[in-house]
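>>> quick check, what structure comes out for this input:
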Amino acid sequence: MRYSLKTAVAAIALTVGLSPIAYADDASDASKLYKAGQLNEAIKKIDSVLAQRPKDAQMRFLKGIILTEQNKQAEAITIFTKLTDDYPELPEPYNNLAVLYASNGQFLKASAALEMAIRTNPTYGTAHENLGDVYAKLASQSYDKALQLDSGNSTAKLKLNLVKNLIGNTTGGVNPKTSAANPAPIATIPNTPTIAAPPPNRATEPKATPAPVAQNKPAAVTSEKDVVLDVVEAWAKAWSSQNVSKYLGYYAKDFQTPNKQSRSAWAEDRRSRIEGKGKIGVRIDDPNVSIDGNSATVKFKQYYTSDRLSSTSRKTLVLTKQDGKWLIKQERSGS
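You can find the predicted model right below:
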């Protein structure tokens, strides 16, 4: 079966302590071989790099893409699964796992992987579209089963026909489309180089029509608590990626700064603590969200890691809804 979902083909650069020039040369060489269709040579180049830098996320990610194109699905699944273990903050490996699972008819596994991608990055459009396609396929299977049990169920028959028209067939998801003018989308990661999309005339992934049936699924309904939690996770992601401007943007103008600092002094202090500090990782766990009107309180366990420090603490964020957006008004550490 051809892939019915969109594959992420972004470069991932998370290597710490590597010369930028050497890193760029390695990425460029591997990219050139990949674009030229010299996949075996590209794999050799990547393996030589990984022998020296086994944790190099970009080289591992590109190897997974190449193995996918070579129909070595089991090996590709191993690559992307290990990437999700080592770099759980990245959505692209989860997305590509979903593509592989869906190509094998494992749609429940595909949906779980895509939900993790979206939880990691709620604004990752490719994963949202792919999840709609997977929901459509699961809906097709359920309607088909309903008709097997009751062939006279006219409602199920109508819904099944609608889904068939959407996904194009009943065995492999959306019919694939190949066009040099419509390459697979490049999923980008802030402040990282990007490997180009496949060269002209290479088969690319289809652009699927959004699934109308997905909007009727309970999982697609977003509660206000989910919206608040998405904001908190996006805040943690911005902190992890050291995107200070985006990180500060999650704080309200009337944020209650510690020690009654001025907003500008506090912001400058946060910038000096975050920027240029090597690798930073911020993960939230066991969140509890409560909402009272335009105020929300989120309590969670925060895991912080950097090149010099690892810590676990309880954190409370109080958010306020201003102009339709949830923003942080208070931040407290401790129980």
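>>> make it CA atoms for all contacts and neighbour counts henceforth
Fine.
>>> so where do the strands sit in the stretch 201-335 of the chain?
280-292, 295-306, 310-322, 325-333 (DSSP state E, counting those that start in this stretch).
>>> mean neighbour count and distance to Ala27 added to these, as CSV?
Compiled in CSV, the strands of the stretch 201-335 of the chain are given as follows (neighbours: other Cα atoms under 10 Å; distance: least, Cα to Cα, whole Å):
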stretch, mean neighbour count, distance to Ala27
strand 280-292, 15, 23
strand 295-306, 18, 25
strand 310-322, 17, 30
strand 325-333, 19, 38
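>>> and these as TSV, adding distance to Pro183?
TSV is the format used below for the strands of the stretch 201-335 of the chain (distance: least, Cα to Cα, whole Å):
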stretch	distance to Pro183
strand 280-292	33
strand 295-306	37
strand 310-322	40
strand 325-333	35
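>>> quick one: closest of the ones you listed to Ser154.
Of all those, it is strand 280-292 that lies closest to Ser154, at 42.3 Å by Cα to Cα.
>>> the inter-axis angle of that closest one versus strand 295-306?
In this structure, strand 280-292 runs at an angle of 170 degrees to strand 295-306, with axes from the mean of the first three to the mean of the last three Cα atoms, to 10 degrees as the basis.
>>> elements contacting strand 280-292?
For strand 280-292, the packing partners by 3 or more Cα pairs under 8 Å, 6 or more residues apart in numbering; DSSP states H and E come out as helix 224-240, strand 295-306.
>>> another for comparison:
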Amino acid sequence: MRHILKNVLTLSSLSLLLMSAYVRADEAADVGKLLRAGQVNEAMQKVDAALAQRPKDAQMRFLKGLILTEQNKSAEAITVFSKLTDDYPELPEPYNNLAVLYASSGQYDKARAALEMAIRTNPTYGTAHENLGDVYAKLASQAYDKALQLDSGNNTAKLKLTLVKNLVGNTTGGTNPKATVAAATPVASVTKASASAVAMTKPEPETAKPEPKAKPAPVVATADKAEEDVLKSVENWAKAWSNKDTNAYLAHYAKDFQTPKGEPYKAWAEERRNRIEGKGRINVKIETAKIDVDGNTATVKFRQIYTSDQLTANSRKTLHMVKQDGKWQIKQERAGS
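A predicted model of the protein is given here:
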């Protein structure tokens, strides 16, 4: 299990490097050269120097977590990756690395929770899906082993345990088409796991909605107009964000907006203003929006394509909106759902 997860984690570093197309590539390449040469301490010095100038640099913080793991400083690596998940909840890679460390120490329930968060953040993240399958296999192995401890004559449990152990232990069969790319990419060869606990529930599978009952024409027209108004508000919110027009951006939030960590609205707004205005370039696109309007409330689920000088992220987002003073405003926002 540990060997399997280490291999797929190599791809996590590659994924983040590819996402960070506008990040200082030369610095990352230099760190990669040092690591490949076994100069781990020198690599850490270079990363620390970069972070001293840019404390929020997502890629350098990610690399620091990898280096700390290379140095067998798991507790410190856990702190780094945990903070990354707080600051960039839309990135699945830190959650995947988190799961690898948990799995390597036998904490499979925590590994499962972290992988479910990675998948919830990016449902198309194949590495996390594969890792989750491995973790479930290990959990099944533990359950069958416990069953045999309670009843050593349970032949069915013996057979299942053998099958699962063979599955989990098969690290040589097959090839991963991504592995070749990763091996040729700077830094990828030194990537290992790092982590911290992030609890979450397994996302509920989407169920088909029943066919709506026929409504009189005037009601349908009203519902369509409401959805159009909601979508227009969300698009204007993304446009203000892209233009770094923080006054217009913050105006899209309701008076009773529920801040992510329960902090006072004023503190949250100031933090958002500093983060947005501190970026050299921002572009936010809204794709595949699904809108559900119920009177003066609405739920909008969409894919958010975010690009800045530091990173590019493709993630799911949900906005809960209310109509106040004739305008649709955001009451709550969540990433990864």
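>>> any idea what the TM-score comes out to?
The TM-score (TM-score structural alignment, normalised by the length of the first structure) is 0.57; 244 aligned residues with a Cα RMSD of 4.6 Å.
>>> one step back: among the strands of the stretch 201-335 of the first structure, which is nearest Ser103 of the first structure?
When the strands of the stretch 201-335 of the first structure are ranked by proximity to Ser103 of the first structure, the top entry is strand 280-292, at 31.1 Å, counting by Cα to Cα.
>>> tell me the centre residue of the second structure?
By Cα atoms, centre = their mean, the second structure has its centre lying nearest to Pro92, at 2.5 Å.
>>> so which of the strands of the stretch 201-335 of the first structure comes closest to Asp150 of the first structure?
Minimum separation from Asp150 of the first structure across the strands of the stretch 201-335 of the first structure (Cα to Cα) falls at strand 280-292, 42.8 Å.
>>> quick one: contacts of that closest one?
If you take Cα atoms under 8 Å, 6 or more residues apart in numbering as the criterion, strand 280-292 of the first structure is touched by 225, 228-229, 233, 236-237, 239-242, 296-307.
>>> now it against helix 224-240, angle please.
Put simply, strand 280-292 of the first structure runs at 160 degrees to helix 224-240, going by the same axes, to 10 degrees.
>>> hang on, the earlier thing: grab the nearest non-local neighbour of the residue nearest to the centre of the second structure.
Nearest non-adjacent residue to Pro92 of the second structure, counting by Cα to Cα, 6 or more residues apart in numbering: Ala118, 4.3 Å away.
>>> neighbours around the one you found, how many?
Ala118 of the second structure sits with 30 neighbouring residues when counted by other Cα atoms under 10 Å.
>>> just Asn182 of the first structure next, same as before
Each residue near Asn182 of the first structure was counted by other Cα under 10 Å, and the total is 14.
>>> helix, strand or coil: sort out it for me.
Three-state call for Asn182 of the first structure (DSSP: H, G, I helix; E, B strand; the rest coil): coil.
>>> quick one: Pro176 of the first structure is in a strand?
No - when three-state DSSP is applied, Pro176 of the first structure is found to be coil, with no strand at that position.
>>> with distance to Lys32 of the first structure added, can I get the helices and strands packed on strand 280-292 of the first structure in a markdown table?
As requested, those are arranged in a markdown table below (distance: least, Cα to Cα, whole Å):
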| stretch | distance to Lys32 of the first structure |
| --- | --- |
| helix 224-240 | 30 |
| strand 295-306 | 33 |
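>>> which of these sits closest to Asn95 of the first structure?
When these are compared (using Cα to Cα), the closest one is helix 224-240, at 17.5 Å.
>>> give me the distance between the residue nearest to the centre of the second structure and Val23 of the second structure.
With distances taken as Cα to Cα, to the nearest Å, Pro92 of the second structure is found 18 Å from Val23 of the second structure.
>>> and Ile286 of the second structure, what's its match in the first structure?
Aligning on TM-score structural alignment leaves Ile286 of the second structure without a counterpart in the first structure.
>>> give me the number of residues near Pro218 of the second structure?
Other residues within reach of Pro218 of the second structure by the criterion other Cα under 10 Å amount to 8.
>>> hmm, back to that, which one of the strands of the stretch 201-335 of the first structure lies closest to Glu129 of the first structure?
Glu129 of the first structure lies closest, by Cα to Cα, to one member of the strands of the stretch 201-335 of the first structure: strand 325-333, at 23.8 Å.
>>> so where do the helices sit in the first structure?
Assigned helices in the first structure, in chain order: 20-35, 39-52, 57-69, 73-86, 92-103, 107-120, 125-149, 154-167, 224-240, 244-248, 263-274 (criterion: DSSP state H).
>>> of all the ones you listed, which lies closest to Glu331 of the first structure?
Using Cα to Cα, those put helix 224-240 closest to Glu331 of the first structure, at 11.5 Å.
>>> what sits up against the closest one?
Outside of helix 224-240 of the first structure, the residues that reach it under the criterion Cα under 8 Å, 6+ apart are 89, 119-122, 244, 246-247, 250, 274, 279-284, 287, 289-291, 296, 298, 326.
>>> with stretch 310-328 of the first structure instead?
Judged by Cα under 8 Å, 6+ apart, the contacts made with stretch 310-328 of the first structure from elsewhere in the structure are 228, 231, 250-252, 255, 294-305, 329-335.
>>> and stretch 120-138 of the second structure, by the same measure?
1, 5, 8, 11-12, 89-92, 96, 103, 108, 111-112, 115-116, 118-119, 164-165, 167-168, 203, 314-316, 335-337.
>>> just the buried residues out of the residues you listed, in PyMOL syntax.
In PyMOL, selecting the buried portion of the contacts of stretch 120-138 of the second structure, with burial taken from 16 or more other Cα atoms under 10 Å, looks like this:
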select buried, resi 1+5+8+11+12+89+90+91+92+96+103+108+111+112+115+116+118+119+164+165+168+314+315+316+335+336+337
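>>> Ile286 of the second structure: what's it in contact with?
When the contact criterion is Cα under 8 Å, 6+ apart, the partners of Ile286 of the second structure are Glu235, Ala238, Phe302, Arg303, Gln304, Ile305.
>>> that's all I had, so thanks and see you.
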